[in-house]
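In: just the structure for this:
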Amino acid sequence: MNPITWAAIYLMIWWVTFFAILPLWNRTPTEEGTLTERGHDPGAPITHNLWKKVKINSLVALVVWIVVMLFMFVFRLPLPNIPNA
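Out: This is a model prediction of the structure:
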């Protein structure tokens, strides 16, 4: 298995964990007890803290990726062969 495959696996894990971490730590105006302006969604977060979530997600995805690589190399769980088209 080459490093491009390793990077592709990390990228897929990153996106899955990103969508799991994205809704965490969101506070809406309703939860804060403040009023929303007319035309604004009351369920929208006050601050999204996206860069904080990207950093946390990158670390979580790295840990998950390391566990996946350990299973593949230590326990000999290979990826399925995909024939060339």
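
In: contacts and neighbour counts: CA atoms only from here.
Out: Noted.

In: mind listing what's buried in the helix or strand where K52 lies?
Out: Using DSSP states H and E, K52 maps to helix 50-73. By 16 or more other Cα atoms under 10 Å, the buried positions in helix 50-73 come out as 53-54, 57-58, 60-62, 64-65, 68-69.

In: which helices and strands does that helix pack with?
Out: For helix 50-73, the packing partners by 3 or more Cα pairs under 8 Å, 6 or more residues apart in numbering; DSSP states H and E come out as helix 3-21.

In: between the helix it packs on and helix 50-73, how big is the angle?
Out: 130 degrees (axes from the mean of the first three to the mean of the last three Cα atoms, to 10 degrees).

In: residues in contact with helix 3-21: which ones?
Out: 53-54, 57-58, 60-62, 64-65 (Cα atoms under 8 Å, 6 or more residues apart in numbering).

In: so can I have TSV of these showing distance to L11?
Out: Rendered in TSV, the data for the contacts of helix 3-21 read as follows (distance: Cα to Cα, whole Å):
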residue	distance to L11
K53	16
V54	13
N57	11
S58	10
V60	12
A61	9
L62	10
V64	11
W65	9
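
In: to compare with the earlier structure, here is another sequence to fold:
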Amino acid sequence: MTWFTGIVVYLLVWWTVLFCVLPIGTRPDSEGDPAAGGWRGAPVAVNLGWKALATTALAAVIWVGIWYMVQSEWLSFRTGIFAMPSN
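Out: Down below sits the predicted model:
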């Protein structure tokens, strides 16, 4: 895996993990005052900072797993069970 491919894969994993982490711990505002700019059902405290840090850490762990799988011979299209037959 080249450095460019690694960055692209990390960004794809990061966005996927972000959408999985966003709803965690989010509580809706049951009363919501539209006059004050609120809306019933809007989240009270989103905590985007902590969710961004958790997303970054979890995406890094998943990326290392993907990198290991790509670099290892366990999942290879050149050798082993997945290898293309040579003519």
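
In: what's the TM-score here?
Out: The TM-score (TM-score structural alignment, normalised by the length of the first structure) is 0.77; 74 aligned residues with a Cα RMSD of 1.6 Å.

In: rewinding a little: what range does the helix holding K52 of the first structure cover in the second structure?
Out: On the basis of TM-score structural alignment, helix 50-73 of the first structure is assigned to residues 48-71 in the second structure.

In: what about V67 of the first structure, distance to L11 of the first structure?
Out: Distance check for V67 of the first structure against L11 of the first structure: by Cα to Cα, to the nearest Å, it reads 15 Å.

In: what does H48 of the first structure give?
Out: Between H48 of the first structure and L11 of the first structure the distance is 22 Å, computed by Cα to Cα.

In: again, but for I46 of the first structure
Out: From I46 of the first structure across to L11 of the first structure, the span is 29 Å (Cα to Cα).

In: my guess is K53 of the first structure meets W25, correct?
Out: No. If you go by Cα atoms under 8 Å, K53 of the first structure and W25 don't touch, sitting 9.1 Å apart.

In: turn the buried residues of helix 50-73 of the first structure into TSV, including distance to T30 of the first structure.
Out: Listed next are the buried residues of helix 50-73 of the first structure as TSV, based on distance: Cα to Cα, whole Å:
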residue	distance to T30 of the first structure
K53	22
V54	25
N57	27
S58	30
V60	30
A61	32
L62	35
V64	34
W65	37
V68	40
M69	43
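
In: what is the nearest of those residues to E37 of the first structure?
Out: Distance to E37 of the first structure, by Cα to Cα, is smallest for K53 among these, at 26.4 Å.

In: wait, what's in contact with the closest one?
Out: Counting by Cα under 8 Å, 6+ apart, K53 of the first structure touches 18, 21-22.

In: buried ones among these?
Out: Buried members of these, counted by 16+ other Cα under 10 Å: F18.

In: of the contacts of K53 of the first structure, which ones are shared with the second structure?
Out: With both residues aligned by TM-score structural alignment, their matches' Cα atoms under 8 Å, the contacts of those that the second structure also has are 18, 21-22.

In: if anything else comes up later, I'll come back, but that's it for now.
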